[in-house]
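Enquirer: Take this sequence and fold it.
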Amino acid sequence: MAEHPTGIPIQLEPLVTRVLANNPSPYTSSGTQTHIVGDRDLAIIDPGPDDDAHTEALLRAVGGRPVRAIVITHHHRDHSPGSRPLAAATGAPIVGAVAEHVASDSLRLDAAFDADYAPDEVLRDGDSVSGDGWTLAAVATPGHTSNHLAFALPETKALFSGDHVMGWATSVISPPDGDMEHYMKSLEKLLGRDDRVYYPGHGEAVDNPQRLVRGMLGHRKQREGQILRLLRERPMALGLLTTRMYAGIDPRLIPAAERSVLAHLYDLRGRALVHEERDVWQMTGQAA
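Expert: The predicted model follows:
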C-alpha cells in the first residue's frame, strides 16, 4: 500500500475523502481507512478503533459540517468502536450492520468483535441513507462476518467494500461468525455488479474490481482444491493441514490462516466431501 500519513484527509474523488487510522498490524495493513462521503453534509463510513487522535482527525476533516450518519460495515473492533465518540461529538446516528454477539472459543485476532456495538438503525440489503448529492445503499455481503455490509455510492458508481474485498490481502473467514459458503456467494454477487471502483477498509482503492473479485473466487477455489488433494493423501489435523498449505507464511498470520482453512473445511463438510473424527479431518469414506 502506498504510504501516507495517518490522520491526514486524502481526497479520492469529489465526494470521497479518506482518513487513515493509526492501527497498523499484520491483519489491518497500514490501518483502518475511514471514508467521509459528501460535501455540504456528510456520512462517515467505519470510524475505526476508539482512538482519540483518529476521532480528532475525523472531526477536523468534518470541519463543522453536519454529519447525517455514521455508517458501519461490520462489528470488528478495528471498524466500529470509533462510532461512539464520534456520535457523541456530532450528534449523528450510528447506522448499518446489525449487532451480532457470537460466542466463540477462537483465538482473538486483531479483528475481534466490538461487543459494545449498538446501532441506532439497522440497514438491510437495499436500504439507504442519503444527503445533499449522495446516497449510500447497503449491499449485504456476509462471509467475513455474518452481518457484513458493503455500501454503494450510485452517484459515482463507487463501492465501499469494508473487509469483504480489500486492496492488500484476502479476508480472514473465521467461524462461527465467518462463513466460507456465504463469503463465496457474496463475491459472486459483487461480480454481477458494475461498480467502477472499490474503496476498501484496508489497502488502496481497487480500480478494476471485477477482475479482482474473479481472482479472489479463483484463489478460494484453489485453496479448496489444495485441501482436498492433501486429505486424499491422508487424514490430517487442522494445524498440520494449515502448515502444509501455508509454508513460509509470516508466523503471526498462522492463526488467521488456520481459521480460514477451518471455514473451508466446514463448507466442504456441509457438501458431504469431508468429515472430522477426533479432531482429524478426512475425505468422506476415507479410513482414518
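
Enquirer: Going by C-alpha atoms from here, please, whenever you check contacts or count neighbours.
Expert: Fine.

Enquirer: Show residues contacting stretch 265-281.
Expert: Identification of contacts with stretch 265-281 by Cα atoms under 8 Å, 6 or more residues apart in numbering yields 179-181, 231, 235-238, 282-284.

Enquirer: Could you pull out the buried residues of the longest helix seen in the chain?
Expert: If you go by DSSP state H, the chain has its longest helix at helix 209-233. Neighbour-count burial for helix 209-233, with 16 or more other Cα atoms under 10 Å as criterion, is recorded at 209-210, 212-213, 216-217, 220, 224, 227-228, 230-231.

Enquirer: One more: stretch 50-63?
Expert: So for stretch 50-63, counting by 16+ other Cα under 10 Å, buried means 50-51, 54-55, 57-58, 61-62.

Enquirer: So which of the contacts of stretch 265-281 sit within strands?
Expert: The strands, defined by DSSP state E, take in 236-237, 282-283 from the contacts of stretch 265-281.

Enquirer: mind listing the helices for the stretch 101-250 of the chain?
Expert: Applying DSSP state H, counting those that start in this stretch to the stretch 101-250 of the chain gives helices spanning 180-191, 209-233, 238-245.

Enquirer: Alongside the first, I'd like the structure of this one:
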Amino acid sequence: MADDIPFDRSLVFEYGRADWLSPRLRRLIANNPSPFTFVGTNTYIVGVGRVAVIDPGPDDPVHLAGLIKNLNGEKVEAILVTHTHRDHSPLAVRLKELTGAPVLGIGPHIAARPLNFGEFDRLEASADTQFVPDRALGDGEIIAGDGWTLETVPTPGHTMNHAAFAFKEDNVLFAGDHVMAWATSVIAPPDGSMSAYMASLRRVAARPETVYWPGHGGPVRNAKQFAAAYVKHRLMREAAILRQLKEGLTTIPALVGAIYQGLDQKLTGAAGLSVLAHLEDLVQRQLVIAAPAATLTATYHPAG
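Expert: Below is the predicted model:
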C-alpha cells in the first residue's frame, strides 16, 4: 500500500559534514541509522553568523562535536525542538550548556490520552520525558534572528507536542517527523493520536510552502501533493482495517498479518501501534465499537 506515496529515498551526505541546502540553511545528519530514523536524524542550522539550530538530535557526543565544529564559532541564538523523541531533543541540553542559547518547543512530552495498564514503559522507551523548554511556543509564534524568521506551526499527532517551523525567507517548512520523503510517519499510542495527526496533515497541506525539510531523509518536494498522498494513504489504511473487521478479524496481530503482508519483522511492532492508532480514531468517530470478545464488533488491546 505504500506504493501510493511517491517516496524518495535518494540522499547524498557524509556524517560529520554540514551540507548547504540554501545560502541560509545547512543540514548535519546524526549517525543514528535505524528502521525508524533512516540514515539518521537531521539537525538544521538556520542563518549565518547568528543562527538557530533545529532538532539537535540524540545525546551523542560525536554528533555534538560535529555540530560545534560546523558552527565554527557562530553564535547560536535559539535551539528549537520539533518534538520530544530521543532521536531529536536530548542533545538540546548539552548544546545549551555550550552556547547559552534558550531551548524552545511546544512543551514537555505528554501522552495523547490517559495511560492504560502496562503502557508507561513503552511511553518511556522513545520519549524524552526530561525535556522542558525554556519557553513554550504558541501557535504562530515567531522566532527571528539575523536574516531568518521562523513561524511556529503546531502539528500534533506523531507526538502531541510536535511542531513544524516555517522558514519565511526560504518558503520551506521544517516538518520534523510529521511528513517525510522516505517513509510514512509512525503514529504510536499512547504518545501519538491519529485523529490529531490527520487534522495536522490537512493543516500543513493548506499552507503555502512547497518544500518540507523533514527530521529524517531528504526534502519533500511538491509538498502539497505529497501531504495529500499521505492523507490518501491513511484513508486507504483505515478502509482496509474496516474491511478486515467486517471479515471477522478482531485482534491487532491478525489485522497486521492481513494488511501488512510481506512486512519486515522488525517493523511488526510499529505496524501494530499504527493499527491501534487507527482503531482509536475509528472508536472516537463511532465507526467501530470496542467491546468484550463475547459481544465483539472490534476489540483491541494496548499491548498489541
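
Enquirer: Just give the TM-score of the two.
Expert: Here the TM-score for the pair of chains, by TM-score structural alignment, normalised by the length of the first structure, is 0.94; 284 aligned residues with a Cα RMSD of 1.8 Å.

Enquirer: circling back: any idea which of the buried residues of stretch 50-63 of the first structure is closest to R259 of the first structure?
Expert: D50 (25.8 Å; Cα to Cα).

Enquirer: a helix runs through the closest one, doesn't it?
Expert: No - per DSSP: H, G, I helix; E, B strand; the rest coil, D50 of the first structure lies outside any helix segment and is coil.

Enquirer: Tell me the counterpart of it in the second structure.
Expert: Matched to the second structure by TM-score structural alignment, D50 of the first structure sits across from D59.

Enquirer: How about N23 of the first structure?
Expert: N23 of the first structure maps onto N32 in the second structure, by TM-score structural alignment.

Enquirer: list the contacts for the closest residue to A118 of the first structure other than its chain neighbours?
Expert: Nearest residue to A118 of the first structure, sequence neighbours excluded (Cα to Cα, 6 or more residues apart in numbering): A99, at 6.0 Å. Neighbouring residues of A99 of the first structure by Cα under 8 Å, 6+ apart: 75, 117-119, 147.

Enquirer: now the aligned residue in the second structure for A99 of the first structure: how far from D60 of the second structure?
Expert: Aligned counterpart of A99 of the first structure in the second structure: P108 (TM-score structural alignment). P108 of the second structure sits 21 Å away from D60 of the second structure, going by Cα to Cα, to the nearest Å.

Enquirer: do the same with F131 of the second structure
Expert: 16 Å.

Enquirer: Over to G47 of the second structure?
Expert: Taken as Cα to Cα, the span from G47 of the second structure to D60 of the second structure is 24 Å.

Enquirer: Equivalent analysis for L276 of the second structure, please.
Expert: On the measure of Cα to Cα, L276 of the second structure and D60 of the second structure end up 32 Å apart.

Enquirer: Check P253 of the second structure too.
Expert: As defined by Cα to Cα, P253 of the second structure lies at a distance of 35 Å from D60 of the second structure.

Enquirer: Contact partners for the aligned partner of V172 of the second structure in the first structure?
Expert: Alignment note (TM-score structural alignment): V172 of the second structure maps to A158 of the first structure. Going by Cα under 8 Å, 6+ apart, A158 of the first structure touches 152, 195-199.

Enquirer: Of those, which is the nearest to P255 of the first structure?
Expert: Nearest to P255 of the first structure among these, with distances taken as Cα to Cα, is Y199, at 26.5 Å.
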